[in-house]
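1. Provided below are the primary sequence and the corresponding predicted coordinates.
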Amino acid sequence: MDKTPRVSVIIPVYNGEAFIKDAVDSVLNQTFRDFELIVVNDGSEDNTEDVLLPYIRSIRYIKTKNRGVSAARNMGIRLSKGEFVAFLDQDDVFHPRKLEVTVSYLDAHPDMAMVYTPIDRIDSEGTMLQRKRLKGHSGDIFPRLFLKSFIAPSMAVCRKKIFSKIGMFSETLSSEGEDYDLFLRIASRFKVGYVNEPLVIYRLHPGNVSKTKQEVAPFRYEQVLGIHAPHLLSHYRLGWWVYRKRMSKVYREKARVYLKQDRHEDAISALKASLALYPFRMDVLLMMFRLTIPGG
């Protein structure tokens, strides 16, 4: 009878032949050995399966029809056997001590439902980029997370039992919103931990910084934040301030998208909405001046 692993690592992959080997290797080379690796091939049409073939005895491999990254992650969660669930995107890489450090933290902090860590960044060729270190937060992080999305799936390790209480990734929200929605749901119900050690390498390449993703993001964030605004406004004394500041930024970003699309009237409407919520953004005032004042 197989021993139940403590951690289930889930990698969803779609047309990931370029980077999936690095992701899988980074998990198999962990210092913490009590894990299973579940790779869900979301209907890839490239050579992803051929790249994974040498690993078949070391991973749990599932191939499905293409239904999107949320459905692939959810399939992995349902099949997982571990006490903890870690996510890794197909183009990212774990530091060798990722599982060792995060499992140790969760064992020492039973009140934390999830732990996350900062990242280092590389380009598509594997060259390390300048480190961007943001301040981490722990405990009740919901207002801060509402104000700014700062957790990506590869950064997080969760207790599996929480998914029975808050649900899994939304399959109706497309990319750019499904992970933010999940982490807001977790933060609205549970405490979240932070380990100030970069244990994930995030790969920047044309596929994950595309123009299409950048243009979709503010509209998806508006949708996600609308779902979670009632919790913010009803549970936090300064929730109204957090809401107004955050949504002001979303409308500013929508205006920038409209400007790139030469939709000037829509951009002006978005800027007006931004200033109505939070009139202290000098960049928004400057954008409005340039759009509405002749010669501005």
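-> Arrived safely, thanks for sending.

2. switch to C-alpha atoms for all contacts and neighbour counts from now on
-> Noted.

3. buried residues in the helix ranked longest in the chain?
-> What stands out as the longest helix in the chain, according to DSSP state H, is helix 211-235. Residues 215-222, 224-225, 228-229, 232-233 are the ones in helix 211-235 that count as buried (16 or more other Cα atoms under 10 Å).

4. and Val216, what is it in contact with?
-> Shown in contact with Val216 (Cα atoms under 8 Å, 6 or more residues apart in numbering): Glu176.

5. helix/strand/coil for Cys158?
-> When classified by DSSP: H, G, I helix; E, B strand; the rest coil, Cys158 comes out as strand.

6. distance of the closest residue to it other than its chain neighbours from Ile59?
-> Once flanking residues are discounted, Cys158 sits nearest to Met114: 4.3 Å by Cα to Cα, 6 or more residues apart in numbering. Between Met114 and Ile59 the computed distance is 24 Å (Cα to Cα, to the nearest Å).

7. comparison target, given below:
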Amino acid sequence: MPKAADPNPEKPMPAPEISVLINNYNYGRYVARAIDSALSQQGPSFEVIVVDDGSTDGSRQVIAAYGPAVRAVFQRNQGQAAAMNAAVAASRGAILCFLDADDWFMPGKLAAVARAFADDPDLGLVYHRLQPTANDDALKGPPVPRSLCQGDLAPRMARTAGVWPFPMTSALSVRRKAWDRVGAIPLRFRISADAWLVGAIPFMFRVAALPQALGGYRIHDNTWHRAEDDAPMLRRRMAHWQATVEELNAFLAARGLGWRLDMADHFPHRVAASRLRPLGLAERMRLFLRGLRFAGEPHMLRRGRDALRTLRLRQTADAT
């Protein structure tokens, strides 16, 4: 089994093939599993960078206990984007594999990602499915995302305000040259910074999807995914989607790319807005027909299922 690259700057070493970049904030009870899952990988050479974003629990002690096996960066709290940017700045690998501290990699993850990038030099982003799991390791449904998209995604994303069935942070790997071309994550993404990676990179580089579940995604109270969203959460999601489209449009304009995103095409935003107010039958039908045409879900049966759900939308109880 290969060892993680020695981070001691006094011992010059060739750059590793992969940098595993773990961002952590107050996940001291979880971060050891994330680090261990990275250090146990076999195949390509790699290094492990852990950025602690100003945790106030015992995270720093857990991370420091790994000594030279990881490169630790401790910074004041600035949000997930700042933590991920700091991890990239501290890394040397040609491939950047991101990992949230409450998730973990499964065996073979780094080898599979390295093969995918080697097979197609034009890829900027490789992703895989994640297995949702409870704190007791009980499985919470099938691997996500259910639908996979790959190749040139820009035309599809231009029709959907950037929406596609993208995965979470811990499934994302980025070629460093793609990161350098696109630029660091805007600091306004204090949470859900993965929205920038899956939004900007596909407009400039091809994407590959691996069908395996190569990581675990922990379901707990601090995640976006809930059985039922209340009104404050719906508003947070809507604000996040709006901010993402604003940042992506600024990015596309600054690079002279012809694409422009329109919030009117963002079907999840329309659905969320509809749950915050009473909805008449005519409006439900219009939303249903829009859902049937929404290219953000490429799988026709799942698209139809999502559209049908709009006919049964209930106003969120605390929407007023």
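-> Sure, I can see it. Please read these numbers as outputs of a predicted model, since none were measured by experiment.

8. am I right that the residue nearest to Cys158 of structure 1 is in a strand?
-> Yes - when classified by three-state DSSP, Met114 of structure 1 is found to be part of a strand.

9. what about Met114 and Ile59 of structure 1, which has more around it?
-> Taking other Cα atoms under 10 Å, Met114 of structure 1 and Ile59 do not tie; Met114 has more neighbours (28 against 17).

10. strands of structure 1, start to end?
-> Counting by DSSP state E, structure 1 has strands at residues 7-13, 35-42, 60-64, 84-87, 93-94, 112-116, 119-122, 156-159, 191-194, 200-203.

11. point out the most buried one among these.
-> strand 93-94 (a mean of 28; mean count of other Cα atoms under 10 Å).

12. okay, and it goes to which residues in structure 2?
-> Aligning strand 93-94 of structure 1 against structure 2 (TM-score structural alignment) gives residues 104-105.

13. give me the mean distance between that stretch and structure 1.
-> Its matched residues in structure 1 lie on average 0.5 Å from stretch 104-105 of structure 2 after superposition (mean Cα distance after the TM-score superposition for structure 1).

14. that older thread, chain center to the longest helix of structure 1, what's the gap?
-> Taking Cα atoms, centre = their mean, to the nearest Å, one finds helix 211-235 of structure 1 lying 13 Å from the centre of the chain it belongs to.

15. returning to that earlier point: can I get the strands of structure 1 in JSON lines including distance to Met168 of structure 1?
-> Formatted as JSON lines, the strands of structure 1 follow (distance: least, Cα to Cα, whole Å):
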{"stretch": "strand 7-13", "distance to Met168 of structure 1": "13"}
{"stretch": "strand 35-42", "distance to Met168 of structure 1": "16"}
{"stretch": "strand 60-64", "distance to Met168 of structure 1": "18"}
{"stretch": "strand 84-87", "distance to Met168 of structure 1": "12"}
{"stretch": "strand 93-94", "distance to Met168 of structure 1": "22"}
{"stretch": "strand 112-116", "distance to Met168 of structure 1": "14"}
{"stretch": "strand 119-122", "distance to Met168 of structure 1": "24"}
{"stretch": "strand 156-159", "distance to Met168 of structure 1": "12"}
{"stretch": "strand 191-194", "distance to Met168 of structure 1": "17"}
{"stretch": "strand 200-203", "distance to Met168 of structure 1": "22"}
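
16. quick one: which of those strands is nearest Ser175 of structure 1?
-> Relative to Ser175 of structure 1, the nearest member of the strands of structure 1 by Cα to Cα is strand 7-13, separated by 12.8 Å.

17. once aligned to structure 2, how far is that closest one on average?
-> Mean for strand 7-13 of structure 1 is 0.7 Å (mean Cα distance after the TM-score superposition for structure 1).

18. what do we get in structure 2 for Lys254 of structure 1?
-> For Lys254 of structure 1, the aligned residue in structure 2 is Ala273 (criterion: TM-score structural alignment).

19. what of Thr48 of structure 1?
-> The equivalent of Thr48 of structure 1 in structure 2 is Ser59 (alignment by TM-score structural alignment).

20. next one: that match from Asn26 of structure 2, what distance?
-> 6 Å.

21. okay, those two: which has more neighbours?
-> Set side by side, Ser59 of structure 2 and Asn26 show more neighbours around Ser59, with 21 against 18, by other Cα under 10 Å.

22. how about the nearest residue to the more buried one, chain neighbours excluded?
-> Closest to Ser59 of structure 2 by Cα to Cα, 6+ apart is Gly28, at 3.9 Å.

23. ok, the aligned partner of Asn24 of structure 2 in structure 1 to Thr117 of structure 1 distance?
-> In structure 1, the residue matched to Asn24 of structure 2 (TM-score structural alignment) is Val13. Val13 of structure 1 sits 22 Å away from Thr117 of structure 1, going by Cα to Cα.

24. and for Asp91 of structure 1?
-> Separation of Asp91 of structure 1 from Thr117 of structure 1 (Cα to Cα): 17 Å.

25. ok, these two, which is more surrounded?
-> Neighbours were counted for Asp91 of structure 1 and for Thr117 using other Cα under 10 Å; Asp91 has more, 25 against 22.

26. residues touching that one, list them.
-> Asp91 of structure 1 sits next to 16, 19-20, 22-23, 202-203 when contact means Cα under 8 Å, 6+ apart.

27. and Leu21 of structure 2, by the same measure?
-> 48-51, 84, 87-88, 96-99.

28. need the contact list for Leu172 of structure 2.
-> By Cα under 8 Å, 6+ apart, the neighbours of Leu172 of structure 2 are 97-99, 125-128.

29. export the residues you listed to CSV and tack on distance to His266 of structure 2?
-> Below are these laid out as CSV (distance: Cα to Cα, whole Å):
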residue, distance to His266 of structure 2
Cys97, 28
Phe98, 26
Leu99, 27
Leu125, 23
Val126, 24
Tyr127, 23
His128, 24
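
30. tell me where the stretch 1-150 of structure 2 has helices.
-> With DSSP state H, counting those that start in this stretch as the criterion, the stretch 1-150 of structure 2 has helices at 31-39, 59-64, 80-90, 109-119.
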